[in-house]
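> Okay, here's the prediction I keep looking at, along with the sequence it came from:
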Amino acid sequence: MHNTRKNIVELLVLLLVWMLLVYGLNVAMAVKRTPELQWKMFINYGFFGLLNFIPFYIYLRWIIPPFLQKNNWVKLLSLLLPLMLGTIVLKYLIADHFFREEVLFSGYRYEHREKVFLYVSATNYFISSLWGGAVIVLAAFSYRFFILWLEEDKRRAILQQQQLQAESGFLKMQLNSHFLINSLNSIYSLALMDSPEVVRAHKTLTDLLAYMVEQPSDIGYRAPIAEEIRYLQDFVTLQRIRTGCQEGIVFRLPEQVPDKEIAPLLLVPFVENAFKHGVTNRPEKPVRITLECTQQQMVFTVHNYISGYQRDKTGGIGLDNVRKRLQLLYPGRHELEILDMKEEYCSNLVINW
């Protein structure tokens, strides 16, 4: 039912465009608008233009598509030629019986002082109409190739979107697994010390994981910036529980958060990187997290002092994946600056909404 309705709509649209080009354009370009000329144009371009649409649509719907699939020239010609020749014969018979003056009349001359009217012969009409028939075939092929090009372009766009979707989901999965490993290590450390904060840390981690699981895999999805901020706050809480030093982390947020959206789980790798490789238990060298957000852009800065301990081997994928995700999600709309100094490390991300 859907295909039938679609085909009917396509037929009506093509017929409308065809008549506008064949009849409407010629009428609009006519210099003289006498009733006789208008009638003649109506017959030649209106009525016979409508007759020419019939083989055009038959070529387009039932002859050209099978040929493009199997590339059978013999079958194509065996269908095209009879239809083209039959259409020319039909048009000549209609013109000869009903519209000789409007279609076939070519002038007159005097013979022995008698006015002799001249009409286009069947042979001449047939030869001249072959060119018109060839143009109709060419128009059908051109339109069919145009439709195929549009469909192929649409398929390429869908495949590209699916590829970006898969790549973005893969990168996010890597980041999530990286985060999970670090968080479990933190809780494991608390458990080894018999810390009473294990239960609270477990609850916070559960909330964090629930938020991560709820995020759709759609590359175009954006989460409210307020939800991302709460996620970061829970993440910071988990790290403070682990270190037992509240002053080791300074988290500055705007007083009012604009109603904006951001790709989910995009900011946490910067914070995670600072906690993993920086000093987090010394108030005089705190990890500083600053988020500034306006209606035009968001600026996210994370600064930390580099720890003297050996870095964890699993810590290398976070920021590399963030760079790739930013290229996928915010091409040409972000700036990422990372300063790796001898004793300090600073990441500064700017996203233009």
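Cool, got the structure. All figures in this text were calculated on a predicted structure; none of them were measured in a lab.

> can we go C-alpha only for contacts and neighbour counts from here?
Will do.

> how about the helices of the stretch 1-150 of the chain, start to end?
Secondary structure of the stretch 1-150 of the chain by DSSP state H, counting those that start in this stretch: the helices cover 2-19, 25-29, 35-41, 48-58, 64-70, 73-98, 122-192.

> As CSV, the ones you listed with distance to Leu326 and mean neighbour count would be great.
Formatted as CSV, the helices of the stretch 1-150 of the chain follow (distance: least, Cα to Cα, whole Å; neighbours: other Cα atoms under 10 Å):
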stretch, distance to Leu326, mean neighbour count
helix 2-19, 40, 12
helix 25-29, 51, 13
helix 35-41, 61, 14
helix 48-58, 48, 17
helix 64-70, 42, 13
helix 73-98, 51, 15
helix 122-192, 10, 15
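
> Now tabulate these in a markdown table and tack on distance to Val322.
Converted to a markdown table, these look like this (distance: least, Cα to Cα, whole Å):
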| stretch | distance to Val322 |
| --- | --- |
| helix 2-19 | 44 |
| helix 25-29 | 57 |
| helix 35-41 | 67 |
| helix 48-58 | 53 |
| helix 64-70 | 45 |
| helix 73-98 | 54 |
| helix 122-192 | 8 |
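
> Select, out of these, the one closest to Gln296.
Across those, Gln296 has its closest neighbour in helix 122-192 (24.8 Å, Cα to Cα).

> how much does the helix or strand sitting right after that closest one along the chain deviate in direction from helix 122-192?
Taking DSSP states H and E as the definition, the helix or strand that follows helix 122-192 towards the C-terminus is helix 198-214. Angle of helix 198-214 versus helix 122-192, following axes from the mean of the first three to the mean of the last three Cα atoms, to 10 degrees, is 180 degrees.

> and here's the other structure:
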Amino acid sequence: MFKKILHFLSVNNRRLILLALFSLLIYSSFFFLSYVVNPGQATQNFTSKVGFPFNILVFIIESVATYYILIFEVILPAMHKERRFSKVVLIAVPLFLAKFILNYGWFLVERTYLERTTPASSTNELSESSISWLLIITYLLDLVISFSAALLVEWVHKGRERIILEKQKTEAELNALKHQINPHFLFNSLSFIYGKVIKLDKDTADSVLMLANIMRYALSKNDSVDGMVNIMDELEHMKNVIEINQRRHNNDLNISYEEQIDDQSISILPLVLITLVENAFKHGDLHDPAHPLFIKVTTGVNELSFDIRNKKGKGIKELSNGVGLQNITQQLSLTYGNRCTFLAEEKGIHFNVSLKIIYSL
């Protein structure tokens, strides 16, 4: 029995402390209001024969027990439908009966003590019917306070659950988006290598090595806590994708590439830039010298900009695996929020994509 009590206190110590502090606040408020109205009567009522500290201790113990039972054993289980109404009543009714017996008995003891020690002319005694109604009103107030506290506890609990669920949802969506986006350029490149092997081209070995590096980058486990990669790694493998696609078309593609990397410490979600470049290769017309594929990457202090423009080819303007640019937009939004702007639009014969990320606001 003693071990169970210790276990209960250790598990619920935070709740009990908060309830004790709240009970002390209520007791202090009652004493202050009574003292303002009638100092002498307040001192007499709150000290009695056992003294002020003992009265405070008894009040706190009774209040903590009452509020704990009402909040965590009656109201919250009823709200969660963990207990039937009949069982809730079987807990609440005996609780208030026991409180009434103890409070009314204490009142009778106190009244007897005051009758013996205080002149009749100096006492303002409550009648037995008055104290009964006062106790009933007090119990109704206990119910209101307990119900309000239970609603607050439920609101805090739901808030914590919502934060956890949103975090889990975000992580799940990011993982799902990554797995949707990652494979598209691998399949295209494997088809290219297959064609090269068939033709026994001398560049096959270099192409296989290049593709292996891209696959390793795409499929390797990211050790970063936030799932980001350094911009230099992303650009290195993006250039490999450009080179592989050039080899697929016998270096006949028209590509203008610019970069200005003033901050090499910038990080980014892996494969985002690579996916946008691969999308341009798949759906753009890059054989027109007058309208080359234009790629520009710049980084500054806490800022990254990426622009890509290609002449529109035939077919739907979406990512290679069919999930569409909306998927990239969602992935960026989940990660960067309002620190990121992503714009994909058609202007005449061109398809433009612009990405800008601010790393600190």
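In hand now; what should we look at? This structure is a prediction, so every number in the text was calculated from the model and none was measured.

> Who are the contact partners of Val198 of the first structure?
Residues in contact with Val198 of the first structure, defined by Cα atoms under 8 Å, 6 or more residues apart in numbering, are Ile187, Leu190, Ala191.

> Could you do Ser256 of the second structure as well?
Taking Cα under 8 Å, 6+ apart as the contact definition, Ser256 of the second structure lies against Pro292, Leu293, Phe294, Ile295.

> Would you confirm that the last one contacts Gln260?
Meaning Ile295 of the second structure. No. With contact defined as Cα atoms under 8 Å, Ile295 of the second structure does not reach Gln260; the gap is 11.5 Å.

> In terms of neighbours, single out the busier of those two.
Ile295 (17 against 11; other Cα atoms under 10 Å).

> so what corresponds to the more buried one in the first structure?
By TM-score structural alignment, Ile295 of the second structure lines up with Ile289 in the first structure.

> what does Arg160 of the second structure give?
Using TM-score structural alignment, Arg160 of the second structure pairs with Lys154 in the first structure.

> quick one: its match from Ile147 of the first structure, how far?
Distance of Lys154 of the first structure to Ile147 of the first structure, given as Cα to Cα, to the nearest Å: 11 Å.

> next one: His178 of the first structure
Using Cα to Cα, one obtains 46 Å as the distance from His178 of the first structure to Ile147 of the first structure.

> Then Lys285 of the first structure?
Per Cα to Cα, Lys285 of the first structure is found 64 Å from Ile147 of the first structure.

> same deal with Leu14 of the first structure?
Going from Leu14 of the first structure to Ile147 of the first structure by Cα to Cα gives 13 Å.

> go on, Asn26 of the first structure?
Asn26 of the first structure sits 26 Å away from Ile147 of the first structure, going by Cα to Cα.

> mind listing what the match of Ile295 of the second structure touches?
Listed by Cα under 8 Å, 6+ apart, the contact partners of Ile289 of the first structure are Ile249, Val250, Phe251, Arg252, Val271, Phe300, Thr301, Val302, His303.

> Skipping adjacent residues, who's closest to the third one in space?
Here the nearest residue to Phe251 of the first structure in space, its sequence neighbours aside, is Ile289; by Cα to Cα, 6 or more residues apart in numbering that works out to 4.7 Å.

> quick one: which helix or strand includes that neighbour?
Secondary structure from DSSP H and E places Ile289 of the first structure in strand 287-293.

> To what extent does that strand diverge from the second structure after superposition?
Here the mean offset of strand 287-293 of the first structure against the second structure after fitting is 1.5 Å, by mean Cα distance after the TM-score superposition for the first structure.

> next helix or strand past that strand?
strand 297-305.

> other SSEs contacting that next one?
Applying 3 or more Cα pairs under 8 Å, 6 or more residues apart in numbering; DSSP states H and E, we find strand 297-305 of the first structure packed against helix 268-277, strand 287-293, strand 344-352.
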